[in-house]
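Asks: Fold the following and give me the result.
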Amino acid sequence: MSLELQHVTKQFGAKTAVDDLSFKIEPGKILGLIGQNGAGKTTTFRLVLHFIEATSGEITWKGQPTTKIDPNLIGYLPEERGLYPNVTIEEQLLFFAELKGMSRKHVLPEIDRWLAHAEVVGKKTDLVKTLSKGNQQKIQLISTVLHNPKLLILDEPFSGLDPVNAEILKSIVFEMSARGTAIIFSSHRMENVEELCDSLLMLKKGKTVLRGNTDSVKESFGHKRIRLKSPYQKAELLGLPGVVQISEKPGDILQLELENETFAEPIFQYVTKDGFIPMFSLEPPTLEEIFKWKAGEENE
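Replies: The predicted structure is shown next:
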């Protein structure tokens, strides 16, 4: 059950919010939709969900227009969360599950399983308003996946989560992917995109400025960084050809930035001329750095 967008454009008067957007996501795959605020991410979600109509282009699910998607096959976690504070956890989840066509008989065991999986602190008879913000966010996520959707859209799901709860959320995303769910999510936290996504697409002012397999995107920017642990001092290494700057990292690691990756081999030969060294790693830039470069460019 693949989702495909072909040359989709959305205009609001004179403003073009999404400009000629195309991508395809297969079952079990995770796409990271990234970009600054106002780049067109949420508009893209609303187009896929058929909340708004595209000005031009085509959006299909299993080859059929998205107007024919059974809404019970979709899970959507909006950036603006919404729970009923004065009902119990169980009542809240039952309500959302029944809206998606699940019977009470089938949903009750699933509620217990998901509450345990998400490590929700509290009893299912507790009122939603008594939960911490992090646990409320878990309940919101459970309500989004409880009916086992085939298409899952998550808008900034990691916002406000501490590292422990973020890891729990990631495990849920991976479980849904393993079940064959096609997943799109947006996040400003590039480390999560890097860890979770098979592919990514970056929007800037509605235009696609970066797309492809996550690792391939990083590799396309070249390997111009060396992480090094050796007896050599910073001052000596700064004198080597091709070394632009050096920064110190925890664990007595030096990070060398190079003019280009052709200088890496002679540097390796130099630092290993006396034998073994604990670390030499030639690396591409992080996704966070790539995001900042592309977001800051005036001309793509």
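Asks: Only C-alpha atoms from now on, for both contacts and neighbour counts.
Replies: Will do.
Asks: Could you look up the SS state of residue 216?
Replies: helix (DSSP: H, G, I helix; E, B strand; the rest coil).
Asks: any idea how far it is from residue 198?
Replies: 10 Å (Cα to Cα, to the nearest Å).
Asks: Repeat that for residue 49.
Replies: Counting by Cα to Cα, the gap from residue 49 to residue 198 is 22 Å.
Asks: please give me the structure for this one as well, since I'd like to look at both together:
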Amino acid sequence: MTDSLHIHRLQKNYGPLRALDDVTFSVAPGEIFGFVGSNGAGKSTTMRIILGVLAADSGEVRLGADLIDLERRRRIGYMPEERGLYPKMKVGPQLTYLARLHGMSAAAAETSARTWTERLGVAARFDDDVADLSLGNQQRVQLAAALVHDPDVLVLDEPFSGLDPVAVDVMSDVLKDKAAQGVPILFSSHQLDLVERLCDRVGIISAGSITAQGSVDELRTRDGQILEIVGPHPDSRWADGLPGVLAADYASDATRLRVHDDVDDQAILAAALAHGPVHRFAANPPSLTDLFRELV
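Replies: Predicted coordinates for the structure are as follows:
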């Protein structure tokens, strides 16, 4: 079985700027870990340190009990945010070349290149220059480049960027299949609905520090729940000061209250009814997007 990927207390400074501050998390075999944060939060820096493209000022990256060295990094499938394909090289020969750099034989490399272009829907472009492909198809080829050498670990920086819904489904299925084979998968994305749907666990990074991590359910329930009430006019600000209410958002379509888990929801309903008829009263955990807005 593939080892877990461990990132332990990474620090990285650029002069007075601290890009990473004690970043620690792990990705277990067969786990899909979503790494989310605003632009400049430290996601790409962390991934580049995992790959050895950057050196950390302190901290460690391990596969299982062992520090990652050059030989073990060859077993990682990496998809950079800035796409790294040769634009004037044909798709198939390029993938074959990259697979051979990872130690595959010529025959095995070409077979793998054809398998992955077929799986990712770009087999018809096997003999075309990368520059002649659409951005979405270039993205598919870039993922094939991360997969072509049958890696033990996947580290993918914004793999869904620029993809249409069909391509998102194809890529999601590939990641789920690799996870089912025991591969640890770390990927970053700004598409939080996709992260929420696809990931086993999520880490949120802000200003170089991990501000929250856990399963999606753990994160969504860590700070209470959301009550959505349709009825009372928002200008009344009817929920201000009610016991157990942590925050109130008086939108035109509904009032959304963040409340403690043990709040007396019947008391809140009674307060709403005191300001007019209530057409909807529902309790929901916050979405990952709601949590992200609060933490970042």
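Asks: TM-score them against each other, please.
Replies: Comparison of the two superposed chains (TM-score structural alignment, normalised by the length of the second structure) gives a TM-score of 0.83, and 278 aligned residues with a Cα RMSD of 2.8 Å.
Asks: if we can go back for a sec, tell me which of residue 216 and residue 198 of the first structure has more neighbours.
Replies: A side-by-side neighbour count of residue 216 of the first structure and residue 198, using other Cα atoms under 10 Å, places residue 198 first with 17 against 11.
Asks: now for that one: what does it line up with in the second structure?
Replies: Under the alignment by TM-score structural alignment, residue 198 of the first structure pairs with residue 200 in the second structure.
Asks: how near is its match to residue 219 of the second structure?
Replies: Using Cα to Cα, residue 200 of the second structure is found at 11 Å from residue 219 of the second structure.
Asks: Let me know the secondary structure of the residue nearest in space to the middle of the second structure.
Replies: The second structure has residue 34 as the residue nearest its centroid, 3.0 Å off, counting by Cα atoms, centre = their mean. Counting by three-state DSSP, the backbone at residue 34 of the second structure sits in strand.
Asks: these two touch, right, it and residue 189?
Replies: Yes. Counting by Cα atoms under 8 Å, residue 34 of the second structure touches residue 189, with 7.3 Å between them.
Asks: and for the two, which residues touch both?
Replies: Jointly contacting residue 34 of the second structure and residue 189 under the rule Cα atoms under 8 Å, 6 or more residues apart in numbering are residue 195.
Asks: so where does residue 176 of the second structure fall, helix or strand?
Replies: Using DSSP states H and E, residue 176 of the second structure sits within helix 165-180.
Asks: how about whichever helix or strand comes after that helix, aligned to which bit of the first structure?
Replies: Next helix or strand after helix 165-180 of the second structure toward the C-terminus (DSSP H and E): strand 185-188. Per the alignment by TM-score structural alignment, strand 185-188 of the second structure matches residues 183-186 in the first structure.
Asks: once aligned to the second structure, how far is the matching stretch on average?
Replies: Following the fit onto the second structure, the mean deviation recorded for stretch 183-186 of the first structure is 1.0 Å by mean Cα distance after the TM-score superposition for the first structure.
Asks: residues in contact with that stretch?
Replies: Residues from elsewhere that reach stretch 183-186 of the first structure (Cα under 8 Å, 6+ apart): 25, 28-34, 41, 151-157, 177.
Asks: Try it again at 7 Å.
Replies: 29-34, 151-156 (Cα atoms under 7 Å, 6 or more residues apart in numbering).
Asks: now swap in stretch 154-165 of the second structure and tell me
Replies: Contacts of stretch 154-165 of the second structure (Cα under 7 Å, 6+ apart): 44, 47, 76-81, 136, 168, 184-189.
Asks: Which helix or which strand is home to the spatially closest residue to residue 24 of the second structure that is not a sequence neighbour?
Replies: Excluding the flanking residues, the one nearest residue 24 of the second structure by Cα to Cα, 6 or more residues apart in numbering is residue 8, at 4.5 Å. Per DSSP H and E: residue 8 of the second structure is located in strand 5-14.
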